[in-house]
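Participant: This is the structure alone, sequence omitted:
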């Protein structure tokens, strides 16, 4: 992906805001995305790293430790850092959708799946 934080933010907005129940607001002074008042991703202060909620952190980090990693701060949390310079858009889409699903209430997940099926 590009190295411009505004392009990253535009990608995040385009990907996440159409999902049911997603809102954007600042968290620690950076753009963050929530569902059901629960944060599931935010842009780090450097503008090049994303914090993402994940239940499969080890899988991602084992596959590409330069792109998916943690710092000591995140060791005991279900979050992972993603280097936006090196992540593929497809992987990022998968990761963001999984993060949203893990935080969204069942009714919103069902709404999303129904909308997805109606488009096919």
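Facilitator: In hand now; what should we look at? Because the structure is predicted, anything quoted here is derived from the model rather than measured. Numbering: from 1, shown residues only.
Participant: can we go C-alpha only for contacts and neighbour counts from here?
Facilitator: Noted.
Participant: and the most centrally placed residue in the chain, helix, strand or coil?
Facilitator: The chain has residue 96 as the residue nearest its centroid, 3.6 Å off, counting by C-alpha atoms, centre = their mean. Using DSSP: H, G, I helix; E, B strand; the rest coil, the structure places residue 96 in helix.
Participant: same deal with residue 41?
Facilitator: strand.
Participant: Would you check how far apart residue 70 and residue 16 are?
Facilitator: 23 Å (C-alpha to C-alpha, to the nearest Å).
Participant: take the one below as the second:
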């Protein structure tokens, strides 16, 4: 995977917009950031600490916690070249759910069911 893949997959999620955060691309749902693209080979996703522990344990070559306090909150770095599409899609969906308002999540998950 690469930056264009992350962009394509993130923008495919409901009501996602691409904006900029400190000069880097970010992806938002209802103006809440759920992923960023700090470089061509790296993405960052907003996971819960529990989700972060799970993905780091299962895919240590792909995921690492962001350094500092943001990493303690679940923000996780993704090595895009090491990720396959299924893994990246799953991480982006988790991150999207963590940022999306409850009403939107309920409406989207109800549509999917």
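Facilitator: Yep, it's here. These figures come from a predicted structure and were not determined experimentally.
Participant: What does the TM-score come to for these two?
Facilitator: Here the TM-score for the pair of chains, by TM-score structural alignment, normalised by the length of structure 2, is 0.84; 110 aligned residues with a C-alpha RMSD of 1.8 Å.
Participant: one step back: out of residue 70 and residue 16 of structure 1, which sits in the busier spot?
Facilitator: Neighbours per residue (other C-alpha atoms under 10 Å) separate residue 70 of structure 1 from residue 16, with residue 16 holding more: 22 against 16.
Participant: Trace the more buried one over to structure 2, please.
Facilitator: Structural alignment (TM-score structural alignment) places residue 16 of structure 1 against residue 10 in structure 2.
Participant: And residue 113 of structure 1, by the same measure?
Facilitator: Residue 113 of structure 1 maps onto residue 109 in structure 2, by TM-score structural alignment.
Participant: distance of that match from residue 39 of structure 2?
Facilitator: Counting by C-alpha to C-alpha, the gap from residue 109 of structure 2 to residue 39 of structure 2 is 31 Å.
Participant: Also residue 33 of structure 2?
Facilitator: For residue 33 of structure 2, the distance to residue 39 of structure 2 - C-alpha to C-alpha - is 16 Å.
Participant: same deal with residue 63 of structure 2?
Facilitator: 15 Å.
Participant: out of those two, which sits in the more crowded spot?
Facilitator: The residue with more neighbours, out of residue 63 of structure 2 and residue 39, is residue 63; 25 against 13, by other C-alpha under 10 Å.
Participant: The more buried one is in contact with residue 78, isn't it?
Facilitator: Yes - the criterion here is C-alpha atoms under 8 Å, and residue 63 of structure 2 meets it with residue 78 at 4.9 Å.
Participant: Now do the strands in structure 2.
Facilitator: Taking DSSP state E, the strands of structure 2 run over residues 16-21, 24-29, 32-39, 42-46, 63-65, 75-79.
Participant: okay, and the shortest one goes to which residues in structure 1?
Facilitator: Spelled out, that is strand 63-65 of structure 2. So strand 63-65 of structure 2 sits over residues 68-70 in structure 1, by TM-score structural alignment.
Participant: Quick check: the gap between the residue nearest to the centre of structure 1 and residue 82 of structure 1.
Facilitator: From residue 96 of structure 1 to residue 82 of structure 1 the distance is 11 Å (C-alpha to C-alpha).
Participant: Quickly list what's touching both of these two.
Facilitator: residue 52 (C-alpha atoms under 8 Å, 6 or more residues apart in numbering).
Participant: quick one, what contacts whichever residue in structure 1 pairs up with residue 30 of structure 2?
Facilitator: Superposed on structure 1 with TM-score structural alignment, residue 30 of structure 2 falls opposite residue 36. Applying C-alpha under 8 Å, 6+ apart to residue 36 of structure 1 gives the contacts 21-22, 103-105.
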